[in-house]
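Peer 1: Only the shape, not the letters, is given here:
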């Protein structure tokens, strides 16, 4: 078996496991808002996983959600290790994914330009 795409496959499984946790309401911290897991990057040695998430809301709501995710890190690690059937529990890092927000902002700007041009 080739190990070159294993981190990618494990990342997809972690993303699915996180999605299931969120859908089932397993993360009980009230600070965690409605988030979407946009991707997971796993290191080649499978020891670290960077989980990218996105959400709508104010900067304060984002900070609170990040604090909630950090507080739930141990629980999330255990759940991921069990769901993905890994021997070693990966260190988990959460990163806010700004790409959706940036795309929305670009879309709004393009619409404004079109309206100003009378299109």
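Peer 2: Nice, thanks for sending it over. Computed from a predicted structure; not experimentally measured.
Peer 1: drop to CA atoms for contacts and neighbour counts, all remaining ones
Peer 2: Fine.
Peer 1: Next, residue 40: secondary structure please.
Peer 2: Residue 40 carries the three-state label strand when classified by DSSP: H, G, I helix; E, B strand; the rest coil.
Peer 1: Second structure follows, compare the two:
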């Protein structure tokens, strides 16, 4: 369970990272639209784990590797934005957010479930 401080710092980092990817680091994304879906911060505020979603979905792993290779640049841009709010700029870790893919997979599984109709005799016996 994250504390209110962790949640507040996470939301601020999420907002700032979104702006950084739109304005300052758009050369890293090779024309893809990057969405920061969530940021989880450790209790000591030393590490921020950012979950990224890419549109279009092609080459997600290559884009993630490019972003991870340029973490120092992104952290510096983040430091320029939050230096007056945070004493220590957290180290950034980037992950691919696969929530949408997981939800689509679960929807497909549920749609393929065949539920046989209830037997009328059994339902009358259960109600008695």
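Peer 2: Nice, thanks for sending it over. On a predicted model such as this, the values are computed, not experimentally measured, just so you know.
Peer 1: what's the TM-score here?
Peer 2: After superposition, the two chains reach a TM-score of 0.76 (TM-score structural alignment, normalised by the length of structure 1), with 110 aligned residues with a C-alpha RMSD of 2.4 Å.
Peer 1: neighbours of the nearest residue to residue 3 of structure 2 once chain neighbours are set aside, just the number please.
Peer 2: The shortest distance from residue 3 of structure 2 to any residue other than its chain neighbours is 7.7 Å, reached at residue 43 (C-alpha to C-alpha, 6 or more residues apart in numbering). Residue 43 of structure 2 has 13 neighbours, counted by other C-alpha atoms under 10 Å.
Peer 1: so residue 43 of structure 2 makes contact with residue 8?
Peer 2: No - with contact defined as C-alpha atoms under 8 Å, residue 43 of structure 2 does not count as touching residue 8 (12.0 Å).
Peer 1: still on that earlier bit, state whether the residue nearest to residue 3 of structure 2 is indeed within a strand.
Peer 2: No - Residue 43 of structure 2 is assigned coil when assessed by three-state DSSP, not a strand.
Peer 1: and it, how far is that from residue 52 of structure 2?
Peer 2: As for residue 43 of structure 2, its distance to residue 52 of structure 2 is 21 Å (criterion: C-alpha to C-alpha, to the nearest Å).
Peer 1: With residue 37 of structure 2 instead?
Peer 2: In terms of C-alpha to C-alpha, residue 37 of structure 2 sits 6 Å off from residue 52 of structure 2.
Peer 1: shared neighbours of those two, anything?
Peer 2: Counting by C-alpha atoms under 8 Å, 6 or more residues apart in numbering, the common neighbours of residue 37 of structure 2 and residue 52 are residue 97.
Peer 1: More neighbours: these two, which one.
Peer 2: residue 52 (19 against 14).
Peer 1: Does the more buried one fall in a helix, a strand, or a coil region?
Peer 2: Residue 52 of structure 2 ends up strand, using three-state DSSP.
Peer 1: does it really touch residue 94, like I thought?
Peer 2: Yes - look at residue 52 of structure 2 against residue 94 with C-alpha under 8 Å: they come within range, at 7.0 Å.
Peer 1: can you list residues touching both of the two?
Peer 2: With C-alpha under 8 Å, 6+ apart as the test, residue 52 of structure 2 and residue 94 reach no residue in common.
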